[in-house]
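Asker: Sequence first, predicted model second:
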Amino acid sequence: MTTDHLGAHGPAGRVWLITGASSGFGLAIAEAALAAGDTVVAAVRRPEALAEFAAAHPERVSPVALDVTDPARITEVAAEVLERFGRVDVLVNNAGRGLVGAVEETTEQELRELMDLHFFGPAALTRALLPQMRRRGSGAVVQMSSMGGRFSFPGVGAYSATKFALEGLSEALALEVAPFGVKVLIVEPGSFRTGFAGGGALLQSAPIDAYEETVGPVRAVLPSSDGKQPGDPAKAAAAIVAALDADRTPLRLALGNDATDAILGNLDAARAEALAWESVSRGTDFD
């Protein structure tokens, strides 16, 4: 990185730190940031996977090795990036993977590893980069959740649990940092062509025959959907950038017709249930 590019106060445009940036949403968001004239720190497990991408964008893409389940490495990377660039304007917690399995099928290790990846890692990285945003009075944290962060269904209980946790943390975070000019955006995609359902990205718990009727269809449908999903990652990335640039950035942004329909349906059902039981709910205070 040359000092001319960095300038007196760091690089021109925004500095993005994006985890899981080698493919899917992470890569699409990196490309959208570059198109906006910004600089991208691409945090991935294997930086060599981004060698060609970095070479195509000299001095504007900096791959860095990061396993977000390693707290010590998170601290190191945050310090290294701030030392080199002076700031991080946008943090995108995107690294993740899928897991299919009934709750009874999901092992303790599977659940803890997924929680480390989707919750504890993003929480640690957010804590590491938030002080410099707060001091500068600007910045944004983008939490890549899922429509499964709003509701759940058979076979994805563990996955949804991690996203529910991330959303709960982020909802409080948004209220805490708003006075400092820092934005929080929770992104809730539906089915997009990201590779999420293919290759080694989608893990499956050892099946129990009793759950074949409820979880079996999910085991079959998710892998078979790979490459056929309706969502366009490039359009999703553009929507995320537009939401961040808006005067009133939403707390939650659903992406895709499937996510929008499902979330609205879930909200309607939740309201109907709350109203149906309202008299019982209101009848539990002391007289």
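Answerer: Received it, and whenever you're ready, just let me know what you need.
Asker: For the rest of this, base every contact and every neighbour count on C-alpha atoms.
Answerer: Fine.
Asker: any idea what sits nearest Ala49, other than its immediate chain neighbours?
Answerer: In space, and not counting its chain neighbours, Ala49 is closest to Ser22: 6.7 Å by Cα to Cα, 6 or more residues apart in numbering.
Asker: next, the one to line up against it:
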Amino acid sequence: MTDTKQRVWFITGCSKGFGRVFVETLARRGDYIFATARVASTLDDLRGLAPERIRTAALDITDMAAIERAVADCIAAFGRIDVLVNNAGYGVAGPIEAVSDAQTRAIFDTNFFGTLNMTRAVLPHMRDRHQGHIIQLSSSHAWGAPPGLGMYSASKCALEGASETMAKEIEGFGIRLTILQPGPYKTDFLGTGLQLAERKLDAYANLMNGLGEARAANHLKQPGDPLGVARAMVEVVEAEQPPLRLLTGKIATERAKAKIEQVSNEYARWEPLALAADFAA
């Protein structure tokens, strides 16, 4: 039986990046963690951090049956789930015209549908207990990605749209939801976490060359330390009134401010036409 003073966390995508740092941080706090990844053996060392408080399991979040088994196993092991951290996800780089239909569906299957199904599987348990917190890992690119990351941005925008409405639907059950929007951090996102568009179109050669150069120059050289996101996440979960969205990092904050200013200015400029559209005369 778990100590009720410590939280039980269910975390996806723990083999590397944010997920791994989340597990390490929470283990040091004395919390209980059900850590998952597509390949369970990549988590062996994490389980060793606190064998009595950490369970690991293979989980592909595009497999609904696997999701349901993992949720049941976590509850069987620890008795409850206090916090669900939907961290699993990846990116696709390339102009939207060059991203194949198969790639588009695959990234949405993970970043949107997989995360949504993971959330749906945990919600009945949290509703029964009338408490819980869901953390959705999004990206500062949900505010608008640069050329070449449009499909990744689209998957995160879809997640944020559904999550914002869901947060309102579940608050009456005592369940909170927070969307984390990190900027660039030292993770493997620009390595194995980023696929390239399958189609090669000469018209976008300059864009693809630029993406390749940026990827090589910035991989594992990003300014942010993932530990900062882990600490911010814990603080959000402990807050009496947690935010719906939390930007993390200076770059993410600057991106959001620039987007808000751009949208505000554009709306103001075109407001007369927007208002006139009410009338057909």
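Answerer: Everything's here; your move. These numbers were taken from a predicted model, which means no experiment stands behind them.
Asker: so the residue nearest to Ala49 of the first structure touches Glu48, yeah?
Answerer: No - if you go by Cα atoms under 8 Å, Ser22 of the first structure and Glu48 don't touch, sitting 9.7 Å apart.
Asker: These two: which has the busier surroundings?
Answerer: Ser22 (24 against 14; other Cα atoms under 10 Å).
Asker: How is that one assigned, secondary-structure-wise?
Answerer: With DSSP: H, G, I helix; E, B strand; the rest coil as the basis, Ser22 of the first structure sits in coil.
Asker: Could you pull up the contacting residues of it?
Answerer: 42, 44, 49-50 (Cα atoms under 8 Å, 6 or more residues apart in numbering).
Asker: Residue in the second structure paired with it?
Answerer: Aligned by TM-score structural alignment, Ser22 of the first structure pairs with Ser15 of the second structure.
Asker: what do you get for Met147 of the first structure?
Answerer: Using TM-score structural alignment, Met147 of the first structure lines up with Ser140 in the second structure.
Asker: can you check Val88 of the first structure too?
Answerer: Using TM-score structural alignment, Val88 of the first structure pairs with Ile81 in the second structure.
Asker: thought that match was touching Gln6?
Answerer: No - at 11.1 Å, Ile81 of the second structure does not count as touching Gln6 under the criterion of Cα under 8 Å.
Asker: just so I have it, where are all the strands in the stretch 101-250 of the second structure?
Answerer: Along the stretch 101-250 of the second structure, the segments classed as strands by DSSP state E, counting those that start in this stretch run 132-137, 175-182, 194-196, 245-248.
Asker: Dump the ones you listed into CSV; add mean neighbour count and distance to Asp109 of the second structure as well.
Answerer: Formatted as CSV, those follow (neighbours: other Cα atoms under 10 Å; distance: least, Cα to Cα, whole Å):
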stretch, mean neighbour count, distance to Asp109 of the second structure
strand 132-137, 24, 15
strand 175-182, 23, 19
strand 194-196, 17, 15
strand 245-248, 20, 23
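Asker: check contacts around the match of Val88 of the first structure.
Answerer: Contacts of Ile81 of the second structure (Cα under 8 Å, 6+ apart): 7-10, 74-75, 122, 125-126, 132.
Asker: wait, is it part of a helix?
Answerer: No - if the criterion is three-state DSSP, then Ile81 of the second structure is coil and not within a helix.
Asker: how about Glu76 of the first structure, what's its partner in the second structure?
Answerer: Counting by TM-score structural alignment, Glu76 of the first structure lines up with Arg69 in the second structure.
Asker: what's the burial count for that match?
Answerer: Around Arg69 of the second structure there are 13 other residues, counting by other Cα under 10 Å.
Asker: For it, list the residues it contacts.
Answerer: Contacts of Arg69 of the second structure by Cα under 8 Å, 6+ apart: none found.
Asker: Perfect, I'm done here.
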